[in-house]
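[1] Build the 3D model from these lines:
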Amino acid sequence: MNFLATVALSLAMSTDAFAVAISKGAAIQKPNLRQALRIGLIFGVIEGITPMIGWAVGQAASRYVEQWDHWIAFGMLLVLGALMIRESFSKEDESEVTADHQSFALLAVTGIATSIDAMAVGASLAFINANIYVTAAAIGACTFLMVTIGVMLGRALGTLIGKRAELIGGMVLILIGCTILYEHLAGAA
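    Sure thing, here's the model as predicted:
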């Protein structure tokens, strides 16, 4: 895989995480750069690891990953989106939601949900003998950058969006999950 293809793939793999990061930044009460970097690092590391897992699985049996990746991603994003939507209607005061309120576990699960497609990409890269280490590092670095920017962009949009940032974020997660499922089913037809 050449440099341009690696960059394009890295950008494509980071778009889901970028969309989620904007909603995270809007939902968090004024995240600072340190907090945005933390969230970016969590998403970037996960997004960098999943293609390597997919590549390893692809070496053995990629058809199993490709058969279920879209359903796994859809299910995880649907559940996370529904939880965010439910949370948006809770009586908790918005001023209590801080970046520290965003637990590592919740961020990691969200990162995994948005990176399931990268696992399938890793599986497909096993068949073309691409350098998975370079590709995974590029995907992780791009995701780190895009998520950090997304959180800070979400911070700016948060004042415009107000209390419904989590509602919008939940709907974005569900929409991403539906898009993943639709793209797979449309491609199979």
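[2] Could you use CA atoms for every contact and neighbour count after this?
    Fine.
[3] What are the boundaries of the helices in the chain?
    Listed from the start of the chain, the chain has helices (DSSP state H) covering 3-27, 33-88, 104-125, 132-161, 165-188.
[4] Nearest to residue 96, out of those helices?
    Nearest of these to residue 96, taken as C-alpha to C-alpha: helix 3-27 at 10.7 Å.
[5] Buried residues of the closest one, list them for me.
    Buried residues in helix 3-27, counted by 16 or more other C-alpha atoms under 10 Å: 6, 9-11, 13-27.
[6] Same check on stretch 59-66?
    Of the residues in stretch 59-66, 59, 62, 65, 66 count as buried by neighbour count, 16+ other C-alpha under 10 Å.
[7] Can you add distance to residue 94 and give the helices of the chain back as JSON lines?
    What follows is these, written out as JSON lines (distance: least, C-alpha to C-alpha, whole Å):
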{"stretch": "helix 3-27", "distance to residue 94": "8"}
{"stretch": "helix 33-88", "distance to residue 94": "9"}
{"stretch": "helix 104-125", "distance to residue 94": "18"}
{"stretch": "helix 132-161", "distance to residue 94": "11"}
{"stretch": "helix 165-188", "distance to residue 94": "10"}
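[8] Nearest to residue 97, out of those helices?
    Once the helices of the chain are compared by C-alpha to C-alpha, helix 3-27 is nearest, at 7.4 Å.
[9] let's see this one next to it:
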Amino acid sequence: MPAFSGTAIPVAPFIMTPASLTLLSLAMSTDAFAASIGRGAGSGGRPRFLNALRTGAIFGAIEGITPIIGWLAGAAAVHLVSRWDHWIAFVLLVGLGARMVYAGMGKAEGCEEDAPRQSLPMVMLAAVATSIDALVVGVSLAFVDIHIAVAATAIGTATMVMVTLGIMLGCALGQVVGKRAEILGGLVLIAIGAGTLYQHLGADALTG
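    Now for the predicted structure:
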């Protein structure tokens, strides 16, 4: 069901293609990926796949739920801001993307080889912390033509895979790689935000 079902919108909303949804999903998983790289050395040895997969599943589940929460909040306000929906989506995505790029340009932290294995509550807390961005993206998705369940599933799946890989590869991959991935993810969000605005303004010009 499109986010705009039942609302009076003068022009067609930005249509998110499978390709753009894939890029969005990967972009949203980069912060969790960057955070998970250092965890690979936490056990003092090579991480076990099942443990890495469990952590990835936790991150993926939470990262998949938070966009739905954001979407519900955004959908509730769609009829109030229909004239500025494209600007709202643009500001949210570009602002979030810029923050990710800025964070990715920071100094990479080293891996702690003797770091203790984190408990389940701590893993869940870390997952919630890295899913705040997905909450913001969920709000912006209320202003585009996409099925939120499909988007949430794609984001959650991408996060699960990326976190699992990040833990398994650990410090062998390097914190710098994680930072660069976050920069790339931020640039993707900026591009999607710009595409949303461009398509909507183009539609306005045609209907004007």
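[10] From residue 195 of structure 2, how far out is residue 202 of structure 2?
    Noted for residue 202 of structure 2: a distance of 10 Å to residue 195 of structure 2, by C-alpha to C-alpha, to the nearest Å.
[11] Now for the residue positioned nearest the centre of structure 2: which residues touch it?
    Centroid check for structure 2 by C-alpha atoms, centre = their mean gives residue 28 as the closest residue, at 2.0 Å. With contacts defined as C-alpha atoms under 8 Å, 6 or more residues apart in numbering, the neighbours of residue 28 of structure 2 are 133, 134, 155, 159, 185.
[12] Run these past structure 1 and keep the common ones.
    Retained contacts for these in structure 1, judged by both residues aligned by TM-score structural alignment, their matches' C-alpha atoms under 8 Å, are 133, 134, 155, 159.
[13] Roughly how far does the residue mapped onto the second one from structure 1 sit from residue 59 of structure 1?
    Taking TM-score structural alignment, residue 134 of structure 2 has residue 118 as its aligned residue in structure 1. Spatial separation of residue 118 of structure 1 from residue 59 of structure 1 under the definition C-alpha to C-alpha is 15 Å.
[14] Likewise for residue 129 of structure 1?
    For residue 129 of structure 1, the distance to residue 59 of structure 1 equals 10 Å [C-alpha to C-alpha].
[15] For the closest residue to residue 171 of structure 1 other than its chain neighbours, list the residues it contacts.
    Setting aside the residues directly before and after it, residue 171 of structure 1 is nearest to residue 81 in space (C-alpha to C-alpha, 6 or more residues apart in numbering), at 6.0 Å. Contacts for residue 81 of structure 1 (C-alpha under 8 Å, 6+ apart) come out as 169, 170, 171, 172, 173, 174.
[16] now do residue 162 of structure 2
    Counting by C-alpha under 8 Å, 6+ apart, the residues that residue 162 of structure 2 touches are 29, 30, 32, 33, 56.
[17] Alignment lookup: it to structure 1.
    Aligning on TM-score structural alignment places residue 162 of structure 2 opposite residue 146 in structure 1.
[18] distance of its match from residue 188 of structure 1?
    30 Å.
[19] Residue 39 of structure 1 too?
    Distance, residue 39 of structure 1 to residue 188 of structure 1, using C-alpha to C-alpha: 34 Å.
[20] before we move on, the earlier item: among the contacts of residue 81 of structure 1, which one has the most neighbours?
    Greatest neighbour count in the contacts of residue 81 of structure 1, by other C-alpha atoms under 10 Å, goes to residue 173: 29 neighbours.
[21] Check the spacing between that residue and residue 70 of structure 1 real quick.
    Plainly put, residue 173 of structure 1 is 14 Å away from residue 70 of structure 1 if you go by C-alpha to C-alpha.
[22] what's the spacing between residue 171 of structure 1 and residue 126 of structure 1?
    Look at residue 171 of structure 1 and residue 126 of structure 1: by C-alpha to C-alpha, they are 34 Å apart.
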